[in-house]
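In: give me the fold of what follows.
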Amino acid sequence: MPRVGAAHARLRAATTDLHAQVDGLFADGLDSACGYRRYVLGMHRFAADYEAAVGIAPRHSAWLAEDLDLLSLAPLAARDAQHLLADAATRLGWRYVMAGSSLGARGLLRDAHRLGHADGRGATFLARHAASDEWAGLRARLQAFDAGDAPRMARAEAGARAAFARVHACLQRSFDRLSATAEPEPCR
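Out: The predicted structure is shown next:
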């Protein structure tokens, strides 16, 4: 594996606390149907916000919309609509979060398989995200990024922190929606 460059190390250090909060929501992975539904619901909202923030066509959110449909879940409505970020360094921070999630998707895909989901059967997002080359492409961009440019690096760090905060908020909303008392399928 290639060595970690300075920009990558700085982004990782700047987001360790927020990354841990997101991981903590699924400390046992996707260990139940309810947990999986919560994950897909929250990630769909984040993916739509991410695509708006970095200015790309829906791809992740389209895969997740397919999964939502197969799971009979209505998407979470947008809150504080995310707009295109004008600054490339800030967008890079957001890309760091989504591309990095492709690594975690590999483990989560195994959990989804245990729950009976696969590509085209409720785990389209995880299957395609885990197989993507997003992380490799992002690592190359981080290697070329001048971490010594303090203002640009600060904007990239702020972008990554904002993206982690957004994914946490989206996942938390999915927990609220699919609470223990939610109808028609309460989570236990």
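
In: use CA for all of it now, contacts and neighbours both
Out: Will do.

In: ranges for the helices of this protein?
Out: Assigned by DSSP state H, the chain shows helices spanning 6-25, 33-54, 60-70, 88-114, 124-131, 134-144, 150-177.

In: so what's the gap between the second one and the chain middle?
Out: What that stands for is helix 33-54. Its chain's C-alpha centre and that of helix 33-54 lie 7 Å apart, by C-alpha atoms, centre = their mean, to the nearest Å.

In: as JSON lines, the helices of the chain with mean neighbour count would be great.
Out: Below are these laid out as JSON lines (neighbours: other C-alpha atoms under 10 Å):
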{"stretch": "helix 6-25", "mean neighbour count": "16"}
{"stretch": "helix 33-54", "mean neighbour count": "23"}
{"stretch": "helix 60-70", "mean neighbour count": "20"}
{"stretch": "helix 88-114", "mean neighbour count": "20"}
{"stretch": "helix 124-131", "mean neighbour count": "22"}
{"stretch": "helix 134-144", "mean neighbour count": "16"}
{"stretch": "helix 150-177", "mean neighbour count": "20"}
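
In: for comparison, sequence B:
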Amino acid sequence: MHRFAADFERTIDAVPRHSAWLARDLTALSLLPLTAEGTHRAVAGQAARLGWEYVMAGSSMGARVLLRDARALGFDPDRGARFLDRHATSDEWGALQARLQALDVDDAVRMAQAEEGARAAFALVRSCFERGFERIPVIHGKES
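Out: This is a model prediction of the structure:
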């Protein structure tokens, strides 16, 4: 998620916030971040940016579920769950919903740009998670 957050912030030209929370979590857990892969330039146009923001803001809903589980495992904002805590309790999704409702659905060009932004963001999420899963060590257990 850190890799996606860093690339997301670069792509929409945002102040590093999500990636800073995640970097702190990685440090608390003694983990290294994934390196950047490819180039992510700032996206042109508010509609495309809105598509990217849809993906990040939408992930706050999943963060709410994950935060409960992380707390049950003993994690908190100072011990590996800062991102989940901040992201889950933010109003990013509500604020984005208002901006989405203001988008003219009859403007085919802007709708296509928003959709393309969201598709690009989802593709990056998938790539980041696949690369992250590749780094998880396989533990071989005893065979029965």
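
In: TM-score for these two?
Out: Remark: TM-score between the superposed chains equals 0.93 [TM-score structural alignment, normalised by the length of structure 2]; 140 aligned residues with a C-alpha RMSD of 1.2 Å.

In: which of the helices of structure 1 sits closest to Ala78 of structure 1?
Out: Ala78 of structure 1 sits nearest to helix 33-54 of all the helices of structure 1, at 7.1 Å, using C-alpha to C-alpha.

In: which residue in structure 2 aligns with Arg152 of structure 1?
Out: Superposed on structure 2 with TM-score structural alignment, Arg152 of structure 1 falls opposite Arg110.

In: quick one: contacts for its match?
Out: By C-alpha atoms under 8 Å, 6 or more residues apart in numbering, the residues touching Arg110 of structure 2 are 47-48, 104.

In: in JSON lines, list the helices of structure 1 along with distance to Ala81 of structure 1.
Out: Putting those into JSON lines (distance: least, C-alpha to C-alpha, whole Å) gives the following:
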{"stretch": "helix 6-25", "distance to Ala81 of structure 1": "21"}
{"stretch": "helix 33-54", "distance to Ala81 of structure 1": "7"}
{"stretch": "helix 60-70", "distance to Ala81 of structure 1": "15"}
{"stretch": "helix 88-114", "distance to Ala81 of structure 1": "15"}
{"stretch": "helix 124-131", "distance to Ala81 of structure 1": "22"}
{"stretch": "helix 134-144", "distance to Ala81 of structure 1": "25"}
{"stretch": "helix 150-177", "distance to Ala81 of structure 1": "11"}
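
In: where in structure 2 does stretch 118-129 of structure 1 fall?
Out: Under TM-score structural alignment, the match for stretch 118-129 of structure 1 is residues 76-87.
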